[in-house]
Every structure is written in C-alpha cells, then in structure tokens.
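A.B. asks: Build me a model:
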Amino acid sequence: MDYNSNFSIVIPCYKSSQTIETVVKLTSDELLKIGIEHFEFILVNDCSPDDGRTMTVLKQLTKKYKNITAIDLAKNGGQHNATMCGLNFAEGDYIISMDDDMQTHPSQLIKLISAIDDQTDIVYGYYPDKKHNILRNLFSIINYWSVRILIGKPKELKTSSFWIIRRYVRNYIVQFKNKDCYLQGLF
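C.D. replies: Below you'll find the model as predicted:
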C-alpha cells in the first residue's frame, strides 16, 4: 500500500446534520495520523427529510474544507444508491465507503487500509455487533438472504457499507449508470 496515493471517502448522508462534521473531522485526523495526506470526501445527501439541515451542514463543510464535494440528490434512493452516485465523483486511487453516523468508527480505518495489498482489490470491514434499530436489522437479514439466494454469495463472505476498493474497480462499477441518481446540486 502506497500511503502517498490519493484516497476518496464516499459517505452517503441521511439526516446526518448532527454527526457528519464529527465523522469528517475524525476521519481526517485518522488518515493524517497514519501518514495519508491526499484525500477527498464525497458527501452525498440522500434527500434527507430534515428541512434542509443536512444539506446546510454539507455546504458549510465545503466552504470550511477544500477537499469536500457535497452532492444533493433530488430523490431518496437509499444508502446503496447514494454510494453509487458518489462513486461517479471519486477521483482517488483508493475509494473508501463509510457511514455518516459513526456506525463504523474512523479509528478502524487503519485496519481496513492495511488489509488491502497487491493481491486484493476490495476489503470489507465487518462488525459483529451492529448498532441499528430492530427494523433496519430485519432489512439487513432480508438483504443478506436475498443476496445469498439470488447471486449465490458464499455464506462465509461478510459484507458491509465499510469498504475500500481500488480505482479500477470503481471505474468498472460506474460504467453501469444508475437511473435513480437524480442530482439536484453539486457543491
């Protein structure tokens, strides 16, 4: 791993006006602590139903930090859709996806980054104890079984919204345009 590479951190944001600035600050601190100086944030507001509070904070962050791009989606499409939209703007050699609510603490970035090597193209972070509400955990279980059945995902393969990929993987993914990525604004 070349820590002089450029890194992009894609974070889908949903009702995160109270948490996203802390996530950005702690993530920046962790990256600098391990010697990564070239990084950008792609923050995607997934049409948060909070009277514009999340987008207001994202716009403030773009003015405070030069390495932040904020994307405002006109329609809520869910976490995966927002991540896919953010990938279109990521310019790093490595792209990291993480949550906006400290579900994946930035202190865990070193584990994720150090796990990708010359033979690895994607690394998923795995947390055995999710801190979601019952309904979201239920949807996660349904998603897990759907993916296992529909695409034959191996039982032992654990996935999450906390991952790192190489740029060429991102380039391959963004070839498939998402019809639900309704961009309202780019800041």
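A.B. asks: hey, let's count contacts and neighbours off CA atoms from now on
C.D. replies: OK.
A.B. asks: Which parts of this protein are helices?
C.D. replies: 20-33, 53-64, 79-87, 109-115, 134-151, 167-173 (DSSP state H).
A.B. asks: Give me the outermost residue of the protein relative to its centroid.
C.D. replies: residue 149 (25.4 Å; CA atoms, centre = their mean).
A.B. asks: CSV for the helices of the chain, including distance to residue 100?
C.D. replies: Formatted as CSV, the helices of the chain follow (distance: least, CA to CA, whole Å):
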stretch, distance to residue 100
helix 20-33, 6
helix 53-64, 11
helix 79-87, 10
helix 109-115, 14
helix 134-151, 15
helix 167-173, 20
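A.B. asks: Which stretch among those helices approaches residue 72 most closely?
C.D. replies: In terms of CA to CA, the element of these nearest to residue 72 is helix 53-64, at 7.0 Å.
A.B. asks: Would you mark the buried spots in that closest one?
C.D. replies: 54-55, 57-59, 61-62 (16 or more other CA atoms under 10 Å).
A.B. asks: just how off-centre is it within its chain?
C.D. replies: 17 Å (CA atoms, centre = their mean, to the nearest Å).
A.B. asks: and the gap between the residue farthest from the centre of the chain and residue 142?
C.D. replies: 11 Å (CA to CA, to the nearest Å).
A.B. asks: Same check on residue 159?
C.D. replies: 14 Å.
A.B. asks: Please enumerate the shared neighbours of the two.
C.D. replies: Common contacts of residue 159 and residue 142, defined by CA atoms under 8 Å, 6 or more residues apart in numbering, are absent altogether.
A.B. asks: Need the residues that contact stretch 86-103.
C.D. replies: So stretch 86-103 is contacted by 5-14, 16, 19-20, 23, 39-40, 42-44, 71, 83, 104, 130-131, 161-167, 170, 174 (CA under 8 Å, 6+ apart).
A.B. asks: quick one: buried residues of it?
C.D. replies: In stretch 86-103, residues buried by neighbour count (16+ other CA under 10 Å) are 86-87, 89-101.
A.B. asks: ok, which pair from the residues you listed is furthest apart?
C.D. replies: Between any two of the buried residues of stretch 86-103 (CA to CA), the greatest distance is 24.9 Å, for 93 and 101.
A.B. asks: The structure of the following sequence is requested for comparison with the preceding one:
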Amino acid sequence: MSLKISYEIIMVDDGSRDRSLEIMRRLSDQDPNVIAITLTRNFGQHPAIAAGLSQAGGKMVVIMDADLQNPPEEIPKLLQGLDQGYDLAFGVRKERKDNLLRRLGSFFAVLILKKFFGTSGNISAFMAVRQQFVEAFNACPERNKFFTGLFTWLGARSIGVEVEHSARLSGQTHYSLRKLVQLLVTMTVSFSEYPLRLTSRIGFLVSLLGLALALRVVIQKFLLQVEIPGYASLFAAVVFFGGVQLLFLGIIGEYLARVHIETRRRPDYLVRAIFKKGNPLGR
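C.D. replies: Okay, here's the model as predicted:
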C-alpha cells in the first residue's frame, strides 16, 4: 500500500465456496494490517458489510466490493472528499460497466434515495465515511440495515466524487432480478411510510370514483328511466377494484413482514471466526 497513513484492511467472507477464505487467511497471517472475517453462511451483501463495519476502528472507513470494479487506486479521491469537511464521500462512476439488470436496479435505487433522502447523483456502494457515522450505524438495532440510506438518515453530509469503474474481472454477479426487487422494496419500506400514505390517498380517490359511478347508475335508473345493461362493465369494475385491494394488501403486508422480522430479533449475520496475525486459529 502506498497510503502514508495507518490503515487496516477488513475482508469479509460471506459464505464463499471457492478459495477466498484460504487466500484471506494467508494474507492476514502475513500482514498485521489485514483482518479476515468469515460468516457461517451466505447472508448477503449488506449483512456482510455490516459485519465488516462492526470491526472497523479507523477514523475514516472505506467500503468497497471485492470484485475490483471500483479500483483501489481511487480510494485517495474519496479520502480527499472527507478532507474537504464532508462526512460521507461516495463514488460517482464516470462510465458504468455493468450489465443492464444492474443498471436498472441502480437507476431505481437512485430514484428512491432522491425521493426519500434528497440525495443526488449516481450514488454507489463505493464510499468513505467518518468513524462517528460508522459507530452510529453499528448502534442501530434494526435488521436489514441498508447502509447508504442509514448514513444519509443519520445526517451525514455527503459529496459525490467522480471515480473510474472497471469491468468485472471474473465471475458473475449474484444479484438476480428477484434479489434486486427485494432490495428496492426493503429500501422503500425500511425508510419511508410513503407507500402506506399513498395507498390511503388512492383508496380515497377510488372510493370517490365508486360513489360517482353509483350515483350515475341511480340517476339513470330512477330519474332518467334509462335501462342499465352491463354485466361486462360490472365484471370489469369488480376485477379492477379487487386488483387495487390486493395491491394495497400486498403493500401493507410488506410493512407487517418487516414488523415480524424485527420482533424476532434474529441477528443479521453470525461470525464464525476472525483471523489476524498472531491469532491464526481465529476467534
């Protein structure tokens, strides 16, 4: 490392099935600045990052994925952002080199962050943050801790820093369409009650529409003596309103599911061992 400051490197093995842990342990045995954490199984990206943040002790903490799409050479740019007085510096990719699915997922994630937190720019998981906010993040008791959203909610003053973005060197992303949708839903219901309020407003408008249609039928039937045909229109109305109700029940169900998850108080992850020089057997 060419950094002229003290540092530590924390690597998290999130239930990998290749030689990642073996390589991490060898590096931690050779370098006292390297710490290797292995989890008992694959818990996902955000719990793995939370596991790393729980062990971070530096005044400034850099978060990055291990696929090297964000080159480590760009780290000084993030640290310069913190040197300007900001609490959070996140990488803004000059030219994103991801597949279409990841691009769409990031596009909607940015929309959600703009809507609920007022962030701007192509925010990414490649970031540097001050220790104060890492400690506050670790103290948050909830599960499904989406770190970018929590740092913003905690009031971190942020700046976007333009960084290079490389193509994936090997392997494939494990983010499927299902996982991306699940992440976007989690982001939304974890940080905002807006969907619930929106369902109430739409429900009120749909009720007014139903009342207006009912009044129209009464006027045509009893005042204008107009015969009202229409099993087809009645069927269409029932299907439409039934679909709206099921949609709203699904939104309410997402919030109830989050309440159920929180009340179980299960941990986000479980650490099997932590390896560093002088402690080769882990702890």
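A.B. asks: Can you give me the TM-score here?
C.D. replies: TM-score for the superposed chains, counting by TM-score structural alignment, normalised by the length of the first structure: 0.72, backed by 151 aligned residues with a CA RMSD of 2.0 Å.
A.B. asks: returning to that earlier point: which of the buried residues of stretch 86-103 of the first structure fall within strands?
C.D. replies: Among the buried residues of stretch 86-103 of the first structure, the members found in strands (DSSP state E) are 94-97.
A.B. asks: any chance of those in CSV, plus distance to residue 110 of the first structure?
C.D. replies: Formatted as CSV, these follow (distance: CA to CA, whole Å):
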residue, distance to residue 110 of the first structure
94, 14
95, 14
96, 12
97, 14
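A.B. asks: Check the gap between the residue most central in space within the first structure and residue 130 of the first structure for me.
C.D. replies: What sits nearest the mean C-alpha location of the first structure, by CA atoms, centre = their mean, is residue 97, with 2.6 Å. If you measure residue 97 of the first structure against residue 130 of the first structure using CA to CA, the figure is 17 Å.
A.B. asks: now swap in residue 74 of the first structure and tell me
C.D. replies: 29 Å.
A.B. asks: between those two, who's got more neighbours?
C.D. replies: residue 74 (16 against 11; other CA atoms under 10 Å).
A.B. asks: so where do the strands sit in the second structure?
C.D. replies: Using DSSP E, strands in the second structure cover 9-13, 34-39, 60-63, 88-93, 127-130, 158-163, 271-275.
A.B. asks: The alignment partner in the second structure of residue 128 of the first structure: neighbour count?
C.D. replies: Mapped onto the second structure by TM-score structural alignment, residue 128 of the first structure lines up with residue 94. The local packing of residue 94 of the second structure (other CA under 10 Å) involves 12 other residues.
A.B. asks: Buried residues, stretch 64-72 of the first structure. List them.
C.D. replies: Neighbour-count burial for stretch 64-72 of the first structure [16+ other CA under 10 Å]: 68-72.
A.B. asks: neighbours around residue 41 of the second structure, how many?
C.D. replies: Around residue 41 of the second structure there are 15 residues (other CA under 10 Å).
A.B. asks: if we can go back for a sec, might one say that the match of residue 128 of the first structure is in contact with residue 162?
C.D. replies: Yes. Residue 94 of the second structure is in contact with residue 162 according to CA atoms under 8 Å; the separation is 6.1 Å.
A.B. asks: Tell me where the longest helix sits in the second structure.
C.D. replies: helix 231-264.
A.B. asks: okay, it sits on what stretch of the first structure?
C.D. replies: Taking TM-score structural alignment, helix 231-264 of the second structure hits no residues over in the first structure.
A.B. asks: Remind me what that helix packs against, helices and strands.
C.D. replies: Counting contacts by 3 or more CA pairs under 8 Å, 6 or more residues apart in numbering; DSSP states H and E, helix 231-264 of the second structure packs against helix 177-191, helix 194-218.
A.B. asks: quick check: the first one aligns to which part of the first structure?
C.D. replies: Using TM-score structural alignment, none of the residues of the first structure align to helix 177-191 of the second structure.
A.B. asks: so what does that helix touch, helix or strand wise?
C.D. replies: helix 100-117, helix 231-264.
A.B. asks: at 7 Å what do you get?
C.D. replies: helix 100-117 (3 or more CA pairs under 7 Å, 6 or more residues apart in numbering; DSSP states H and E).
A.B. asks: Next, the angle helix 177-191 makes with the helix it packs on.
C.D. replies: Interaxial angle, helix 100-117 of the second structure versus helix 177-191 (axes from the mean of the first three to the mean of the last three CA atoms, to 10 degrees): 10 degrees.
A.B. asks: Sort out which residues of helix 100-117 of the second structure are buried, please.
C.D. replies: Buried residues in helix 100-117 of the second structure (16+ other CA under 10 Å): 102, 105-106, 109-113, 116-117.
A.B. asks: now do stretch 165-183 of the first structure
C.D. replies: Buried, per 16+ other CA under 10 Å, within stretch 165-183 of the first structure: 165-167, 170, 180-183.
A.B. asks: contacting residues around that stretch?
C.D. replies: With contacts defined as CA atoms under 7 Å, 6 or more residues apart in numbering, stretch 165-183 of the first structure is touched by 72-75, 77, 81, 85, 87-88, 92-96, 121-123.
A.B. asks: got the end-to-end distance for it?
C.D. replies: So stretch 165-183 of the first structure: terminal residues 24 Å apart, CA to CA.
A.B. asks: again with stretch 120-139 of the first structure
C.D. replies: 29 Å.
A.B. asks: And for stretch 55-70 of the second structure?
C.D. replies: Span of stretch 55-70 of the second structure from end to end, CA to CA: 22 Å.
A.B. asks: in the first structure, what residues pair with it?
C.D. replies: Going by TM-score structural alignment: stretch 55-70 of the second structure matches residues 89-104.
A.B. asks: before we move on, the earlier item: can you tell me which of the ones in strands among the buried residues of stretch 86-103 of the first structure is nearest residue 117 of the first structure?
C.D. replies: residue 94 (11.5 Å).
A.B. asks: The closest one and residue 163 of the first structure, how far apart?
C.D. replies: For residue 94 of the first structure relative to residue 163 of the first structure (CA to CA), the value is 10 Å.
A.B. asks: With residue 131 of the first structure instead?
C.D. replies: 18 Å.
A.B. asks: Once you drop chain neighbours, what's closest to residue 47 of the first structure?
C.D. replies: residue 76 (5.0 Å; CA to CA, 6 or more residues apart in numbering).
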